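Trainee: for reference, the sequence and a predicted model appear below.
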Amino acid sequence: MVANFEITKLKVNPNFQITFKRLLELTELEPDLDDDDELLNPSDYAVSVSIELLTQLYQALGQLFPLGFSNLESRGGINLIWTNQKFDKEVRIKVPVLPTLAGSLYYRKDNESELINNPSLDQVYQSLLWLSTDKVIY
C-alpha cells in the first residue's frame, strides 16, 4: 500500500526573495569602463559569503526576514542593508572582498550607532530582530 502525500507549495518570504534577487543583480551590473576608481563587480568571495549569510538569516528568521537591498563596496565587497523608516533605524553588513579582510555590522537608531567588527551570525540575527522594534540601541 502506498501512502498518500499532500504536496503543498513552499511559502517563501517575499522580502527574502527580493533581497536575494537584489544581491544577485550586483553580479549583472554593466561596468562603467570610464570610472577608474571603482571595481566593476563584486568578488566571488563577497558574493558567496553574502548568499550564505542571507540563506542562514532566512532559515533563522523565516517570515520575519526584513526587506533589504545591497550595493557594491568600492573594492569589490558587498554591503547588505536594511532600513526601517518608521523607527528611523538602519542595519548594514559589510561583507569584505577577501577572507583576509574584516567584515562588520553597523546599526543605527536616530543619531546613535554601533559598529561591530567580525560579527557573529547571532549578532546579525539579533540586529535584524531589533530593526523591527522601537527599542533603542541594544
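Mentor: Sure, I can see it. All values reported here derive from a predicted model rather than from experimental measurement.

Trainee: okay, CA-based contacts and neighbour counts for the rest of this
Mentor: Fine.

Trainee: for this structure, which helix is longest?
Mentor: If you go by DSSP state H, the chain has its longest helix at helix 44-61.

Trainee: got the buried residues for it?
Mentor: The neighbour-count check on helix 44-61 (16 or more other Cα atoms under 10 Å) flags 45-47, 49-50, 53-54, 57-58, 61 as buried.

Trainee: now render those residues as a markdown table, adding distance to residue 126.
Mentor: Compiled in a markdown table, these are given as follows (distance: Cα to Cα, whole Å):
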| residue | distance to residue 126 |
| --- | --- |
| 45 | 24 |
| 46 | 22 |
| 47 | 22 |
| 49 | 19 |
| 50 | 17 |
| 53 | 14 |
| 54 | 14 |
| 57 | 10 |
| 58 | 13 |
| 61 | 10 |
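
Trainee: okay, pairing it with this:
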Amino acid sequence: SGRGRFSGRAVIQTFTPENPVIRLAAAQNYPEFYKGEIALRRTMLYPPFADICMVGFLGRDERKVRSAGVDFLEMLRRTAKRDYPEQPMRVLGPSPALVAKVSNKYRYKLVMKCRNNRRIRELISRLLVWFPSEKRHSGVTAFADMNPENIL
C-alpha cells in the first residue's frame, strides 16, 4: 500500500479472519491462493473449467415468468438427457434476478454451468426456438447469454 519506493501498511478488516483467502492475501501468498482457488473452481465447475450460460426470463406477470423458468428447466433437462447426454452441465434456478423488477417487468434466471461448444449452443438455440411456440409463455421473453459479464 506504499507509493513508489516508500513502503506502506495495509489494514484488512473482516468478520472472518480465519478465511483462507483472507489469510493468504494478508501473507501475500499468491501461489497458495492460486492452488486453492483453481482446485475450488475445478470442483465447483467454475471457469476456466466450465462456461456459464445465463438464461433470463422477462414479463409483466411474475407468476408466468416464474412458471416459464420452470418449464424451460424441465424442457432443458428432458432434451439434454435425450439428445445431448454427452454434455455435462449443472443448472441452478430458476430464481428471481438480483434486481427482480425493472421497468415494470419481472426478471428470473437460470444459470447453467456447461461448456461453450457447438452442441450446447445448439441445445440452447433449440430451446429458445421452442419457448415462444408455447401459448402458456405468451407475454414472457426468454434470452440466453454465454459467459455474461453480469448475472441478472
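Mentor: Yes, it's here. The structure displayed is predicted, hence computed values, not measured ones.

Trainee: need the TM-score from the superposition.
Mentor: Put the two chains on top of each other and the TM-score (TM-score structural alignment, normalised by the length of structure 1) is 0.33; 63 aligned residues with a Cα RMSD of 4.1 Å.

Trainee: packing partners of the longest helix of structure 1?
Mentor: helix 14-25, strand 78-84, strand 89-95, helix 121-131 (3 or more Cα pairs under 8 Å, 6 or more residues apart in numbering; DSSP states H and E).

Trainee: which strands and helices lie in contact with whatever helix or strand comes next after that helix?
Mentor: Per DSSP states H and E, the first helix or strand lying C-terminal to helix 44-61 of structure 1 is strand 68-72. In terms of contacts (3+ Cα pairs under 8 Å, 6+ apart), strand 68-72 of structure 1 is packed against helix 14-25, strand 78-84.

Trainee: related to what we said a few turns ago, deepest of the helices and strands packed on helix 44-61 of structure 1, which one?
Mentor: strand 89-95 (a mean of 23; mean count of other Cα atoms under 10 Å).

Trainee: that strand vs helix 44-61, what angle?
Mentor: Angle of strand 89-95 of structure 1 versus helix 44-61, following axes from the mean of the first three to the mean of the last three Cα atoms, to 10 degrees, is 140 degrees.

Trainee: for strand 89-95 of structure 1, packing partners?
Mentor: So strand 89-95 of structure 1, by 3+ Cα pairs under 8 Å, 6+ apart, packs with helix 44-61, strand 78-84, strand 104-109, helix 121-131.

Trainee: the helices and strands packed on strand 68-72 of structure 1 into TSV, with extra columns for distance to residue 108 of structure 1?
Mentor: Below are those laid out as TSV (distance: least, Cα to Cα, whole Å):
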stretch	distance to residue 108 of structure 1
helix 14-25	20
strand 78-84	9
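
Trainee: list the buried residues in the one helix or strand residue 125 of structure 2 maps to.
Mentor: According to DSSP H and E, residue 125 of structure 2 maps onto helix 118-130. Across helix 118-130 of structure 2, burial judged by 16+ other Cα under 10 Å covers 120, 123-124, 127-128.

Trainee: many thanks, I have nothing further to ask.
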